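In: Here is a sequence with its predicted model. Questions after.
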Amino acid sequence: MMKIFIVLCLASLAIANKHEMLADQELARAKIALDELTFTKEEHIYNVDGYVEGEKEIGYENEIDDPCANMECRIGRECVLDNQREPFCDCATSCPQGETSEDAIHRTKVCTTTNATFTNLCEFHRQKCMEVDLMEVHVDYYGECAEMGSCSAEDLREYPERMTNWFIKSLALIRNRPEEHGGLSQKEKETLQQEWSQSTHAIFWKFDRLDKNPSDHYLDFAELEGLRAPIVLFEPCTKPFLQACDVDNDTLISAVEFGRCLNLSDEQVPY
C-alpha cells in the first residue's frame, strides 16, 4: 500500500473552518518530510514485468531474487543496479503525471521558492536530482504558483494561537490511528506520557516530526516545508511568522525559538 496519502483540498476550504479542515488533513500529510518521502517497488520504482534502465533489463519471479526489493528511494528517485548488480538510488526516469495518477501526491502541483510551478512533488525532485541549478531550490507551497494574500498585524498577532490549535487538533485526530496509517510511533506515544501541558505536547510533537534531516533540535528551510507548504496559500502570515521565529537570523529555528514563537516559556521547552 502507498505509505503516503495526501489530500489537499485548499480550494474548497472556507475561512471559517480552515483549521478544522487542517486537522482533518493531518493524517494525509503526517509522513511528508521533504527528502524523506519513499516509495516501495510496487508503488513507483517497478512494474510487474521487471525494471528497465537504459540497456539493463532485469526480470525477477519473486522479491527474494530482486536486489531492489528492499531498497527505498526518496521521492523523485528510483532503484537501479550498478555494473556489479548492486542497487542504488538514481534520478527517476519519469513520474506519475497529474490526473493520470490515482494518488493525490501526484495530482498536486507544487510552487517552488523561485516561483516556478511543477506538475507534482515527484517531478520537482526528479528535476532537482538531475539539474545542479535546482540544488538550492525548495518547495514553497502546495498548489500552482499564485499571488499571496496580505498578512495584517492583527492576523500575525493571533497566528501563534491558531497554529497551536491546529497542532492540538491534528494530534488528537491521529492519536488512536495505527502507525502505518499515519498514527503515532511508539516513541511518540512514550513522549505523550510526559507531564507536559496540552500545548507543549502538541507543539513539540509537530516539531519532532519536522526535525528529521538531521534530527538535531533545529529546523532548516527544507524541514519547515512540511509545516509551511500545505497552509501558506490561505495562511499568508505563515512566512512572516516563521521569519520572526528566527530571532538570531541564523536561518534555523531552534526548539527554544519554536516554543517562544508559540507563546511557551523557556521552562516549557523540553530540550
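Out: Looks like it came in fine. Note that the structure is predicted; figures quoted are calculated from it, not measured.
In: From here on, just use CA atoms for contacts and neighbour counts.
Out: Fine.
In: Does the residue nearest the centre of the chain fall in a helix, a strand, or a coil region?
Out: With distances taken as Cα atoms, centre = their mean, residue 32 lies nearest the centre of the chain, 2.8 Å away. For residue 32, the assignment made with DSSP: H, G, I helix; E, B strand; the rest coil gives coil.
In: List the contacts of it.
Out: 4, 226 (Cα atoms under 8 Å, 6 or more residues apart in numbering).
In: redo that, cut-off 7 Å
Out: Contacts for residue 32 (Cα atoms under 7 Å, 6 or more residues apart in numbering) come out as residue 226.
In: which residues of this protein fall in helices?
Out: For the chain, the helices defined by DSSP state H occupy 18-29, 104-107, 121-130, 153-174, 186-191, 198-210, 225-228, 238-245, 255-261.
In: would TSV of those with distance to residue 78 and mean neighbour count be doable?
Out: Output for the helices of the chain, formatted as TSV (distance: least, Cα to Cα, whole Å; neighbours: other Cα atoms under 10 Å):
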stretch	distance to residue 78	mean neighbour count
helix 18-29	22	19
helix 104-107	16	20
helix 121-130	9	21
helix 153-174	30	17
helix 186-191	29	12
helix 198-210	24	20
helix 225-228	22	21
helix 238-245	33	16
helix 255-261	34	21
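In: want to compare, so here's the second one:
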Amino acid sequence: MTLVWTKTYVTLVYSRPTMKVWIIFLLCLAGQAFAASVTGEEPIADELVVEEEELNLEDALEEIVPEGGNPVQVETGEFDDVIEIVEEDVNAENPCLNHHCKKGKVCEVDEENIPMCVCQDPTSCPESVGEYENVCATDNTTYDSSCHFFAHKCSLEGTKKGHKLHLDYIGPCKFIEPCLDAELTEFPLRMRDWLKNVLVTLYERDEENNLLTEKQKLRVKKIYENEKRLQAGDHSLDLLAHDFEKNYNMYIFPVHWQFGQLDQHPSDRFLSHTELSPLRAPLIPMEHCTTRFFEQCDSDNDKYIALEEWAKCFGIKDQDVDQDLVI
C-alpha cells in the first residue's frame, strides 16, 4: 500500500494493509486532534441523531483556506486613520467573514444584511483532478469530491432520502466483499498492533512536535522501554495473538487512546457514526470487515459505541476499562 499526497488530499492505494500507512494515517489524525486543542476551538455539539450531521471528514480532503486576512491592503504611514475606517467598513459590509456554515452550505446575507447559511450549488465546487478526490456515499454513488457530496446532501435536506444519505468511504464506489466470521476475528489483532506502534512512533518523534500530552508520553514511555515489546512489522496473525496474550498490558492504553482521539464531537464517552468517520472512511477500501466490526461493537444497537463496548471489541477485560486512560 502506498500513500500519495497531492495538495492536502491523501490517496490510499490498497494492495494489503501495512504498518507504515497506518502509522502515517493515524499520525494525521493525532495532528488534527492536537491542532484543534491548541487553537482552542470548541467541539461541535452532536445532535444525538446520527443522521442529523456529518463529521467534517472532508476537512482532511479539502484545501485549507486562510481566514482572518485583511481583504484591503493600504499603505501605512499618513493613512492610519483611513485604514481603520476601511477595516470597519469591510467588516460591516461582510458579515459572512466570521459566520460558520457546515459542509454543504455557504454563507449569504439577507435583505437586512444578516448572514445566513444556504445550500451550496454543486457546480461551484472545485473540479476534481483525480480519483483520489472521489468519495462513495451510502447510495452507492461516486461523487467527484466531498464538496460535491455535501452540496448534494444539503439539497435533499428535510427529505427521507437526504436523511439516510451519508458519506461511506474515501475513493470511488467499488464492490466490498462480504466479511466472513473468521476474517472478522483477525481485524482487532492487526488494529491493536497498529495502534500500539503508532503511539510508539509518536513518542519517538515528539521532542518538538508536541504530538502527545505529557500524561500520554508517560504512558507510552513504559511501552517504548519495555524489552518485550513486539517491534513493528508485518507479523503473522498467530504471532499477534500470542503477543497480545503475553504482553496484554501494552495494549490497554493504545485502545483507550484511540477512543479518546475519536471522541471529540462532543467528548462524552460515546462514539457516534459521525465521530467514527475519520477512522472508518479510509479503512473500508483496505479492510472489508470495517463496517461489520464497528456494527458488532455496538452491542446494544443504540447507534453509539460506549467506551466499554469499544474496549470489549479489542479484547480489553472489563476490569481494565478506565475512563482516566482516555487522555
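Out: Thanks, I have the structure now. Just so it is clear, the model here is predicted, and its values are computed rather than measured.
In: circling back: between the helices of the first structure, which one is nearest to residue 6 of the first structure?
Out: For residue 6 of the first structure, the closest of the helices of the first structure is helix 18-29, at 4.3 Å, according to Cα to Cα.
In: nearest to residue 219 of the first structure, of the helices of the first structure?
Out: Among the helices of the first structure, the nearest to residue 219 of the first structure by Cα to Cα is helix 198-210 (7.2 Å).
In: and the angle for the closest one with helix 153-174?
Out: Between the axis of helix 198-210 of the first structure and that of helix 153-174 there is an angle of 80 degrees, by axes from the mean of the first three to the mean of the last three Cα atoms, to 10 degrees.
In: so how much does helix 198-210 of the first structure differ from the second structure once superposed?
Out: Helix 198-210 of the first structure, aligned to the second structure and superposed, deviates on average by 2.4 Å (mean Cα distance after the TM-score superposition for the first structure).
In: who does that helix touch, helix- and strand-wise?
Out: Contacts defined by 3 or more Cα pairs under 7 Å, 6 or more residues apart in numbering; DSSP states H and E place helix 198-210 of the first structure against helix 153-174.
In: could you list every residue that touches the aligned residue in the second structure for residue 115 of the first structure?
Out: By TM-score structural alignment, residue 115 of the first structure lines up with residue 140 in the second structure. Neighbouring residues of residue 140 of the second structure by Cα under 7 Å, 6+ apart: residue 173.
In: And residue 313 of the second structure, what's its match in the first structure?
Out: Aligned partner of residue 313 of the second structure by TM-score structural alignment: residue 261.
In: make that residue 287 of the second structure, sorry
Out: Match for residue 287 of the second structure (TM-score structural alignment): residue 235.
In: quick one: the strands in the second structure?
Out: For the second structure, applying DSSP state E gives strands covering 2-6, 9-13, 105-109, 115-119, 135-137, 142-143, 167-170, 270-271, 305-306.
In: Just the angle for the second one relative to helix 273-283, thanks.
Out: With the same axes, to 10 degrees applied, the angle from strand 9-13 of the second structure to helix 273-283 works out at 60 degrees.
In: For the closest residue to residue 29 of the first structure other than its chain neighbours, give its distance to residue 251 of the first structure.
Out: In this structure, residue 29 of the first structure finds its nearest non-sequential neighbour in residue 6, 5.6 Å apart by Cα to Cα, 6 or more residues apart in numbering. According to Cα to Cα, to the nearest Å, residue 6 of the first structure stands 28 Å off from residue 251 of the first structure.
In: More neighbours: which of the two?
Out: Between residue 6 of the first structure and residue 251, residue 6 has the larger neighbour count (other Cα atoms under 10 Å), namely 19 against 14.
In: ok, the more buried one touching residue 28?
Out: Yes: using Cα atoms under 7 Å, residue 6 of the first structure is in contact with residue 28, at 4.3 Å.
In: that older thread, how about the contacts made by the residue nearest to residue 29 of the first structure?
Out: 28-29, 104-105.
In: Let's see that with 8 Å instead.
Out: Contacts for residue 6 of the first structure (Cα under 8 Å, 6+ apart) come out as 25, 28-29, 103-105.
In: do residue 231 of the first structure as well
Out: Counting by Cα under 8 Å, 6+ apart, residue 231 of the first structure has contacts 141, 238.
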